[in-house]
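S.K.: Based on what follows, work out the 3D shape:
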Amino acid sequence: MMSTTHHYAVFETARGFCAMAWAGNGIAGFRLPGEAAEETRGAMRRRLPSAIEAEPSVWIGQVIERVRTYFVGDEADFSDLVLDLSGQTDLYRRIYDATRRLGWGKATTYGALAGELDLGPAGAWTIGQAMAKNPIPLILPCHRVLAAGGKLGGFSAPGGTVSKQRMLELEGLPSVEASPAQQSFDF
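M.R.: Next up, the predicted model:
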């Protein structure tokens, strides 16, 4: 089996430093904004240890501009982008495909998404696991998937649920409450 070479770039947005990784077959990784470029770079290296930092191609440069547009609060659509999900299971690819259909300012719940995909009794948990392992957050909009009752649920990106709430607010969605457990652990 031939190995794919991944490249990545770190770039600044209105909300902090992001990183995007790509290979010949699409976008393979994304890091939501962090406070420092070096922290963001380190996170991308941990996710894709063999990736090489590089200047973005024209195509990746255009995607970076969409990300910058998003983080100033202007509508941005990522649903047309080619993604490299080769390291994901078929089930996770189905979940991520369904998640991509959630456009700007739209949200659903883990349970509703599980029902749409006919995943059975443990479906909401499975959706939560897929969201937690999302290699391309924002572009695969896991922030738009909420817990039961419209609660925030978890968010494993920098800033935790505070970041998730801010992203939802950027899209014009009303404030969502964190559950008491999330508040007490400062997720």
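
S.K.: contacts, neighbours, all on C-alpha from now
M.R.: Noted.

S.K.: how near is the most centrally placed residue in the chain to D118?
M.R.: When C-alpha atoms, centre = their mean is applied to the chain, the residue found nearest the centroid is P137 (0.8 Å). Applying C-alpha to C-alpha, to the nearest Å, the value for P137 to D118 is 23 Å.

S.K.: cool, R31 as well?
M.R.: Taken as C-alpha to C-alpha, the span from R31 to D118 is 30 Å.

S.K.: Second chain to compare with the first, below:
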Amino acid sequence: MWTVVDSPVGELRLVEHEGDLTAIEFSPFAEPDAPGSGPARGPRDDEHPVLVRAREQLAAYFAGDLTEFDLPLAPRGTPWQQSVWEQLRAIGYGETSSYGQVAARLGRTNAASRAVGLANGRNPIPIVIPCHRVVGADGTLTGYAGGLERKQVLLRLEQRGLF
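M.R.: Now for the predicted structure:
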């Protein structure tokens, strides 16, 4: 099941499978069941309970009223990707971490920064799993699957929410 919501970073498609949020996709979207568009998404359902909760929590996040999501998540990925995504969830609202710092928290050397970046780029549930909070070693904004402009909007939104 899936639905589409408006947000300050454009339309987002929220995808649910077996009661868990499995994806948040930035527009423009691939056709829901087109080859290469990821797992089958099934029909649109604007009233599915998980999608309603996700929509409500995203609205609260974008309003600056929510700093931590409480949703059932089931991102699909390799064990390495899963470990990186778990570390992303530990980066607090309004904070940033470098790729090297994420690698170090995983017990890897700074050389694993590139592997962290690749896993970060494959995060299927951006915003909720906050891959936008990972920046370059010097604090610069680097790569974001949704585009650097969206990353900047999300980071600014969180900075405003701290004051």
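
S.K.: Send over the TM-score of the superposed chains.
M.R.: Once superposed, chain against chain, the TM-score is 0.85 (TM-score structural alignment, normalised by the length of structure 2); 157 aligned residues with a C-alpha RMSD of 2.0 Å.

S.K.: okay, R31 and D118 of structure 1: which has more neighbours?
M.R.: Neighbour count, other C-alpha atoms under 10 Å: between R31 of structure 1 and D118, R31 has more, with 22 against 10.

S.K.: Just give me the match in structure 2 for that one.
M.R.: Using TM-score structural alignment, the partner of R31 of structure 1 in structure 2 is E25.

S.K.: Can I take it that that match is in a strand?
M.R.: Yes - assessed by DSSP: H, G, I helix; E, B strand; the rest coil, E25 of structure 2 belongs to a strand.

S.K.: Return the residue of structure 2 aligned against the residue nearest to the centre of structure 1.
M.R.: Checking TM-score structural alignment: P137 of structure 1 goes with P126.

S.K.: Please report how far that match lies from N110 of structure 2.
M.R.: Computed as C-alpha to C-alpha, the P126 of structure 2 to N110 of structure 2 distance reads 23 Å.

S.K.: hmm, back to that, hmm, the match of P137 of structure 1 is touching R133, no?
M.R.: No - contact criterion C-alpha atoms under 8 Å: P126 of structure 2 and R133 do not qualify, at 10.3 Å.

S.K.: Enumerate the positions of the strand or helix carrying A59 of structure 2 that are buried.
M.R.: Element membership for A59 of structure 2, per DSSP states H and E: helix 49-62. Across helix 49-62 of structure 2, burial judged by 16 or more other C-alpha atoms under 10 Å covers 50-51, 53-55, 57-59, 61-62.

S.K.: Check which helices and strands it sits against.
M.R.: Applying 3 or more C-alpha pairs under 8 Å, 6 or more residues apart in numbering; DSSP states H and E, one finds that helix 49-62 of structure 2 contacts strand 2-5, strand 12-17, strand 20-26.

S.K.: at 7 Å instead, please
M.R.: When contacts are defined as 3 or more C-alpha pairs under 7 Å, 6 or more residues apart in numbering; DSSP states H and E, helix 49-62 of structure 2 sits against strand 12-17.

S.K.: Mean deviation, the strand it packs on versus structure 1?
M.R.: Compared with structure 1 after fitting, strand 12-17 of structure 2 deviates on average by 0.8 Å (mean C-alpha distance after the TM-score superposition for structure 1).

S.K.: Just want the angle from that strand to strand 20-26.
M.R.: 160 degrees (axes from the mean of the first three to the mean of the last three C-alpha atoms, to 10 degrees).

S.K.: Hmm, A107 of structure 1 is touching R144, no?
M.R.: Yes - judged on C-alpha atoms under 7 Å, A107 of structure 1 makes contact with R144 at a distance of 4.6 Å.

S.K.: No further questions, thank you.
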